[in-house]
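[1] missing the sequence, but the structure's below:
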């Protein structure tokens, strides 16, 4: 029988060290490992390649283990928020969970923005935080924070591990929770004495009763009802979201197969871009606040809407009482809580997107959908409005044109695009075509400025042979600009393409349209010289002044095999259209040149 020593007890005959504790020291010494060693071994068992982190006192035992373990590559960021966003970029681009390691107190609190971002956008993260020793918890010890309390509402689950004997099983379960069902972040808070204390490490992964079992498969009756609704629809629309991409490459293939069977047009949320190819004849473009005219009008006038892996976000729905008022609605989502949460639906199907799509295709058999000729002709009329048209200027580069040229110059290389948050983000969504999944990485639900650069770093590590470009704004890029040093240290050829209009552009646009052009604190004063800043970090810097330099500047960026910042100086006053004003309906969009889109509302009433 093994002798057992509780946390906080000193092992008999041992030299006492401050902070040292012991647990379960048995006769079979070769099987005893410290909590820090158990953590590292568990991460290896999970197939972890990279850990994005920043050291501190409460995680030094873990860092000491990493020092001699070459199976895991630690990526030293310059700020803990950068660690979380880099892990998001890695996860979003590879489909694998991202892993974060930060210390207690400010290390954990700095990471919370990235954790909340991952929670809202359903990104699988496992975040390991150090904590003060168990006997100090609750005493306001140095760098103590209630990490469990702070992260309770922005994680799928969180743990405070007080016994190293539970550590391996906890880590395994955390990865399962983060990656199955609706993906999301899981936090594991590990006190420093638990990292030092020892426990028995089994040769095989610990067995714990399966406590998390999300529903994956729809019932036969639900699938049959959905097929009947779709086959009889005269004006169907597939409304797709990030859940299709999170479900894996198979889901995007199945979506294309179902669309081919039904002929239904397809639109997408911001997070769902790439689930359906942007060059397909039945692609409507993104919908919602800055979506296309045809996507929003089709959603308003459809008779059957099939929501696949989206959550009826307010940026999509606009005014709820005017959202797709005459349609029957099907909602497919793995998160039971999302169904009927915002928009009441006629048929809610809880299940994995790929699994349910496969069920729908199998149940379709040889059915023939209704003739959609009249519906598609109407969509072509709407498409003829050319809602993404924009004016050109002789004195400055229009940012929309810059994104268009960037797309044309890089499309053959199938790049991974990240963004910061603001106007440039919406222009990238509108004018950069995405043909496949996991190529579009952006902050949707939380709208986190500073996301794009660290996300690009994570994506580049996960996809070392890919072209990775962060389309940025000059204000947002400064939120985590210190991560330039991370890319330099790890020799990552990330490209940053800044649409520099010298304003917090989206704030300025709302101030122009809503606050009579009172530009309160939205001008980006005292900007750095981005070219010299790039050079200071060992990057190449390129500045584009006018349209005649645009193509050559992009070519120079692509020709350089290291990291590059392009400072593309664009029109200061350009606004992002189409736009649905806050609280307005889909039929009240503003297009370029519109004072008020009353003609759209009249058209919608005529159709009804």
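    Great, that's in hand. Keep in mind the model is a prediction, meaning the values are calculated, not measured.
[2] alpha carbons only for contacts and neighbour counts from here, please
    OK.
[3] and residue 129, which of the three is it?
    At residue 129 the chain is in strand, as set by DSSP: H, G, I helix; E, B strand; the rest coil.
[4] ok, now which ones touch it?
    Neighbour list for residue 129: 59, 101-104, 107-108, 187-190 [criterion: Cα atoms under 8 Å, 6 or more residues apart in numbering].
[5] any of those buried? List them.
    Buried by 16 or more other Cα atoms under 10 Å: 59, 101-104, 107-108, 187-190, out of the contacts of residue 129.
[6] which two of these have the greatest separation?
    Spatial extent of the buried ones among the contacts of residue 129 (Cα to Cα) is set by the pair 59 and 187 at 14.5 Å.
[7] which of the buried ones among the contacts of residue 129 fall in helices?
    Among the buried ones among the contacts of residue 129, the members found in helices (DSSP state H) are 107-108.
[8] in strands, which of the buried ones among the contacts of residue 129 fall?
    When the buried ones among the contacts of residue 129 are checked against strands (DSSP state E), the matches are 101-102, 187-190.
[9] closest one to residue 116 out of those, please.
    Using Cα to Cα, these come closest to residue 116 at residue 187, 11.4 Å.
[10] so the closest one touches residue 157, yeah?
    Yes: the pair residue 187 and residue 157 passes the contact test of Cα atoms under 8 Å, sitting 6.8 Å apart.
[11] what sits in contact with each of those two?
    residue 174.
[12] follow-up on the earlier one: which one of the contacts of residue 129 is nearest residue 121?
    Nearest member of those to residue 121, counting by Cα to Cα, is residue 187, at 16.2 Å.
[13] OK, contacts around that closest one?
    126-129, 148, 151, 155, 157-159, 174 are the contacts of residue 187 under Cα under 8 Å, 6+ apart.
[14] dump the residues you listed to TSV, plus secondary structure.
    Output for the contacts of residue 187, formatted as TSV (three-state DSSP):
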residue	secondary structure
126	strand
127	strand
128	strand
129	strand
148	helix
151	helix
155	coil
157	strand
158	strand
159	strand
174	helix
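[15] quick one: which of those residues is nearest residue 581?
    residue 155 (31.4 Å).
[16] how many residues are close by the closest one?
    25 (other Cα atoms under 10 Å).
[17] now residue 44: how far from residue 463?
    20 Å (Cα to Cα, to the nearest Å).
[18] swap in residue 199?
    Taking Cα to Cα, one finds residue 199 at 37 Å from residue 463.
[19] what about the two, which has more around it?
    More crowded of residue 199 and residue 463, by other Cα under 10 Å: residue 199, with 26 against 15.
[20] that one against residue 36, yeah?
    No: judged on Cα under 8 Å, residue 199 makes no contact with residue 36 at a distance of 10.4 Å.
[21] what about the closest residue to residue 338 other than its chain neighbours, which SS state?
    In this structure, residue 338 finds its nearest non-sequential neighbour in residue 311, 6.1 Å apart by Cα to Cα, 6 or more residues apart in numbering. Following three-state DSSP, we place residue 311 in the coil state.
[22] second structure follows, compare the two:
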């Protein structure tokens, strides 16, 4: 069947069961948008305010649903505006396909209007990039892009399509989606048995769960092993929700801003079982002093991670779900009462002020009014760490945040993608007044799409995390961090057709959340807190993770 290239692209997207595209049209991708007109009843297009917002939305959609997110952008600045979103997805192993328009092939290399070598630009931040030279390449490149994005360790793939290929005729023959290569049972069963013996013999083991647990849908297997062998579980930022935070064995986040009990458990352990984690510098601190008395088992699908950041005693290159399923029958039922009681001595009881707005009362109140069954999307900074520390994440794919790249401005676009992908779920966007300013234009998308997203902004009049570092490590020389108080959040929200308010006390926050819950409208709630509220604990840079500065040290 002969079709224009633009329609071949759309038919291939239907093959991949794509139901949503996030994007922004422009000159070189216009033929593809013209073809999209005929597919409106089958594929929803979400017009964002900016291409960066579209990329973040596709990412948030992917992380919250487990599907491949799809983003369209035109050439030149349209394509380069997606770069931060592509890099964010790459660092956090989020599956995404970005299709960009390009100037016609006969104009390439001539500094044509809006010409950029986007394949070259994105080469280090994609799993693969395709430049289509003929209309015959369109279908195989798109099919391969989806397979690559979702296979193994997921990530973004870019397809750059010159405009002339979108209007040329080519042969199209329908095809089933290519099989995703992810599940790979461990090849060395003797190694599995040896690792099981180490787990059974350990007196002070810790499971260190990374984002790979969520990607592999292995939360159930992780929970079964932890319960069978009474092993405490620590999680990375990317793994929040992989293990129920209300479970007695959950120690919460590990690392620079991790819970004291998580960091101390690692420091005193005799066995670390790392599952789908990459030993980020934000987790390990000084690697020479990280878990020095422990053997390390590293399970990951990406062999490049073995030994890259941290030594190991055993490694399994495997889909983590398959590895845990292979281990589970060999794990002995064990009670580690003494080890878990010792960990309990490192836990600190939380005290809350009933009316004052501070990080504890804000998150307690949101949880009280909205419950546990919500998706949280954050930007980056103090509010992100407070969210990870204080929110009781109970299920996978409910925490959407930029971990590896630390992208301020990520949260609102990601919340939009998560809400579009999960229309029956409550989505809450947590931001700081610094991050929020970066992409607040996406409030227009929230409004135009009638999305009931609640944006809660921790308003402390400063770039909070930068100021905290300046306070602790730069002799309180506050350079370019304090923010002028120029935004009236109620008026800002109203200008976008949304509800909004500024609250200073807990009762005001309760009323605002209850109203937002009842109205079903997009809402912006700014919560004013003290400028010097700090994220605690914090491990100073270059220190071992057991050497934390605690709350009382930061006053």
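    The structure has been received and is ready for your questions. What you see is a predicted model, and the numbers here were worked out from it, not measured in a lab.
[23] follow-up on the earlier one: which one of the buried ones among the contacts of residue 129 of the first structure is nearest to residue 247 of the first structure?
    Using Cα to Cα, these come closest to residue 247 of the first structure at residue 187, 22.1 Å.
[24] around residue 145 of the first structure, count how many other residues there are.
    Neighbours around residue 145 of the first structure, by other Cα under 10 Å: 20.
[25] list the buried residues for stretch 39-59 of the second structure?
    39, 43, 45-59.
[26] could you tell me how far that stretch lies from the centre of the chain?
    18 Å (Cα atoms, centre = their mean, to the nearest Å).
[27] wasn't residue 567 of the first structure part of a strand?
    Yes: with three-state DSSP as the criterion, residue 567 of the first structure is located in a strand.
[28] corresponding residue for it in the second structure?
    Matched to the second structure by TM-score structural alignment, residue 567 of the first structure sits across from residue 526.
[29] now do the contacts for its match.
    Counting by Cα under 8 Å, 6+ apart, residue 526 of the second structure touches 456-459, 489, 500-503.
[30] and it, how far from residue 173 of the second structure?
    Counting by Cα to Cα - residue 526 of the second structure and residue 173 of the second structure are separated by 53 Å.
[31] now swap in residue 491 of the second structure and tell me
    For residue 491 of the second structure relative to residue 173 of the second structure (Cα to Cα), the value is 53 Å.
[32] quick revisit: and which of the ones in strands among the buried ones among the contacts of residue 129 of the first structure is nearest residue 221 of the first structure?
    residue 187 (37.9 Å).
[33] what's the closest one aligned with over in the second structure?
    Checking with TM-score structural alignment, residue 187 of the first structure has residue 158 as its match.
[34] cool, and residue 510 of the first structure?
    By TM-score structural alignment, residue 510 of the first structure lines up with residue 469.
[35] with the first structure overlaid, how far apart is the helix or strand containing its match on average?
    Using DSSP states H and E, residue 469 of the second structure sits in helix 464-473. Compared with the first structure after fitting, helix 464-473 of the second structure deviates on average by 0.6 Å (mean Cα distance after the TM-score superposition for the first structure).
[36] for the stretch 451-600 of the first structure, what spans make up the strands?
    468-473, 495-500, 540-544, 564-569 (DSSP state E, counting those that start in this stretch).
[37] the first structure: which residue goes with residue 429 of the second structure?
    Alignment note: residue 429 of the second structure maps to residue 470 in the first structure; criterion TM-score structural alignment.
[38] quick one, what contacts its match?
    417-420, 452-453, 456, 494-497.
[39] try 6 Å
    417-419, 452, 496 (Cα atoms under 6 Å, 6 or more residues apart in numbering).
[40] what subset of those is buried?
    Buried among the contacts of residue 470 of the first structure (16+ other Cα under 10 Å): 417-419, 452, 496.
[41] what's the closest of these to residue 437 of the first structure?
    For these, the nearest to residue 437 of the first structure is residue 417 (11.2 Å; Cα to Cα).
[42] what about stretch 386-394 of the second structure, distance to the chain center?
    For stretch 386-394 of the second structure, the distance to the chain centre is 14 Å (Cα atoms, centre = their mean).
[43] what range in the first structure matches it?
    Aligning stretch 386-394 of the second structure against the first structure (TM-score structural alignment) gives residues 427-435.
[44] all helices of the stretch 301-450 of the second structure, in order?
    Assigned by DSSP state H, counting those that start in this stretch, the stretch 301-450 of the second structure shows helices spanning 320-327, 337-344, 359-370, 382-390, 410-421, 433-438, 443-448.
[45] and these: which comes nearest residue 241 of the second structure?
    So among these, helix 382-390 is nearest, using Cα to Cα, at 9.9 Å.
[46] contacts for that closest one next, please.
    Taking Cα under 6 Å, 6+ apart as the rule, helix 382-390 of the second structure contacts 378, 464-465.
[47] any idea what residue 52 of the second structure aligns with in the first structure?
    Aligning on TM-score structural alignment places residue 52 of the second structure opposite residue 81 in the first structure.
[48] list the residues that contact that match.
    110-111, 114.
[49] what about the spatially closest residue to it that is not a sequence neighbour, how many residues nearby?
    What sits nearest to residue 81 of the first structure in space, not counting adjacent residues and going by Cα to Cα, 6+ apart, is residue 111, at 4.6 Å. The local packing of residue 111 of the first structure (other Cα under 10 Å) involves 25 other residues.
[50] list the residues that contact whatever residue of the second structure lines up with residue 111 of the first structure.
    Using TM-score structural alignment, the partner of residue 111 of the first structure in the second structure is residue 82. By Cα under 6 Å, 6+ apart, residue 82 of the second structure lies in contact with 51-52, 55.
[51] just put those residues in a markdown table and tack on distance to residue 150 of the second structure.
    Below are these laid out as a markdown table (distance: Cα to Cα, whole Å):
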| residue | distance to residue 150 of the second structure |
| --- | --- |
| 51 | 22 |
| 52 | 21 |
| 55 | 17 |
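[52] how about the residues you listed in TSV, adding distance to residue 542 of the second structure and secondary structure?
    Below are the contacts of residue 82 of the second structure laid out as TSV (distance: Cα to Cα, whole Å; DSSP: H, G, I helix; E, B strand; the rest coil):
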residue	distance to residue 542 of the second structure	secondary structure
51	37	helix
52	33	helix
55	34	helix
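[53] burial check on the alignment partner in the first structure of residue 320 of the second structure, number of neighbours?
    In the first structure, the residue paired with residue 320 of the second structure is residue 353, using TM-score structural alignment. Neighbourhood size, residue 353 of the first structure [other Cα under 10 Å]: 29.
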